[in-house]
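Peer 1: Give the three-dimensional model of this entry:
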Amino acid sequence: MAAIRAESVATEKLGIFVEKNPPESKLTQLGVRSWPKWGCPPSKFPWTYDAKETCFLLEGKVKVYPDGSDEGVEIEAGDFVVFPKGMSCTWDVSVAVDKHYQFE
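Peer 2: Here you go, the predicted structure:
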């Protein structure tokens, strides 16, 4: 039986771009695995993006609430995410995060 691979699905919600299951070729082309890593335990904290951040979650689960919105954007292991410069939000980490990231 052939292995079934989830299709890459990209969405944008509340200004946050999320691509689920990006192809490994994209990650390789961007050099994602050579980017710095950052992680944190389950926690809740405010954050403001001084620069555009592109990241790839290796582990974890987070709900990000942009300031002024009651709605959150859920991101988890396997997601390729872009946060816009200038966004202020609250990170609500339910499962410890480990990610590669790059600021532009």
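Peer 1: going forward, measure contacts and count neighbours with C-alpha atoms only.
Peer 2: Noted.
Peer 1: got a list of what the residue nearest to the spatial centre of the chain touches?
Peer 2: By Cα atoms, centre = their mean, the chain has its centre lying nearest to residue 81, at 3.7 Å. Taking Cα atoms under 8 Å, 6 or more residues apart in numbering, we find residue 81 in contact with 16, 17, 18, 19, 54, 55, 56, 75.
Peer 1: same thing but at 7 Å, please
Peer 2: By Cα atoms under 7 Å, 6 or more residues apart in numbering, residue 81 lies in contact with 17, 18, 19, 54, 55, 56.
Peer 1: Residue 86 should be in a strand, yeah?
Peer 2: No: under DSSP: H, G, I helix; E, B strand; the rest coil, residue 86 falls outside any strand and is assigned coil.
Peer 1: I'd say it and residue 53 touch.
Peer 2: No: checked against Cα atoms under 7 Å, the pair residue 86 and residue 53 is beyond contact range at 10.3 Å.
Peer 1: Second chain to compare with the first, below:
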Amino acid sequence: MSKIVIENKPSSTRLETLGVSKWPTWSKEVSTFPWVFPEQEIAYILEGEVVITPNDGSAPVTFRKGDLVTFPAGLRCTWEVKQPLHKHYQLDGSLIGRIYRRIKLFFTK
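Peer 2: This next block holds a predicted model:
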């Protein structure tokens, strides 16, 4: 499995090229919870700080406001939201593909 990739403070040109301002947003209060990424996700962190600990024994990864983070498909991890999170995000693939991966994930726990 590939690793979580963090770009610290990407340029405004990079963000414009990706279309980040048009991506949906998601927020989460301070909390800890398990998560699985059925597909690759790219997120731009607007507010907050999070530590993600992969279930495969890899070192925890911290990201915060101003970071552009790429999460690989198939990543199983625990999120620890240390400061309330607000992010833009983009999921890889079509809606039908995302639904299929979630159904498949549900039946292969």
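Peer 1: Work out the TM-score between the chains.
Peer 2: Here the superposed chains carry a TM-score of 0.84, computed using TM-score structural alignment, normalised by the length of the first structure; 91 aligned residues with a Cα RMSD of 1.1 Å.
Peer 1: that older thread, out of residue 86 and residue 53 of the first structure, which sits in the more crowded spot?
Peer 2: residue 53 (15 against 11; other Cα atoms under 10 Å).
Peer 1: What about whatever residue of the first structure lines up with residue 32 of the second structure, how many residues nearby?
Peer 2: Counting by TM-score structural alignment, residue 32 of the second structure lines up with residue 44 in the first structure. Residue 44 of the first structure: 14 surrounding residues under other Cα under 10 Å.
Peer 1: where do the strands sit along the second structure?
Peer 2: Secondary structure of the second structure by DSSP state E: the strands cover 5-8, 25-28, 31-36, 41-54, 61-64, 67-71, 76-91.
Peer 1: Mind naming the longest helix for the second structure?
Peer 2: Ranked by residue count and defined by DSSP state H, the top helix of the second structure is helix 95-107.
Peer 1: now that one: which residue numbers in the first structure?
Peer 2: Using TM-score structural alignment, none of the residues of the first structure align to helix 95-107 of the second structure.
Peer 1: Next, the angle from that helix to strand 76-91.
Peer 2: 170 degrees (axes from the mean of the first three to the mean of the last three Cα atoms, to 10 degrees).
Peer 1: ok, so what distance separates residue 101 of the second structure from residue 74 of the second structure?
Peer 2: Remark: distance between residue 101 of the second structure and residue 74 of the second structure (Cα to Cα, to the nearest Å) = 10 Å.
Peer 1: Which neighbours do the two have in common?
Peer 2: residue 38.
Peer 1: what sits against whatever residue of the first structure lines up with residue 86 of the second structure?
Peer 2: Under the alignment (TM-score structural alignment), residue 86 of the second structure maps onto residue 98 of the first structure. The contact partners of residue 98 of the first structure, by Cα under 7 Å, 6+ apart, come to 37, 38, 39, 40, 57, 58, 59, 60.
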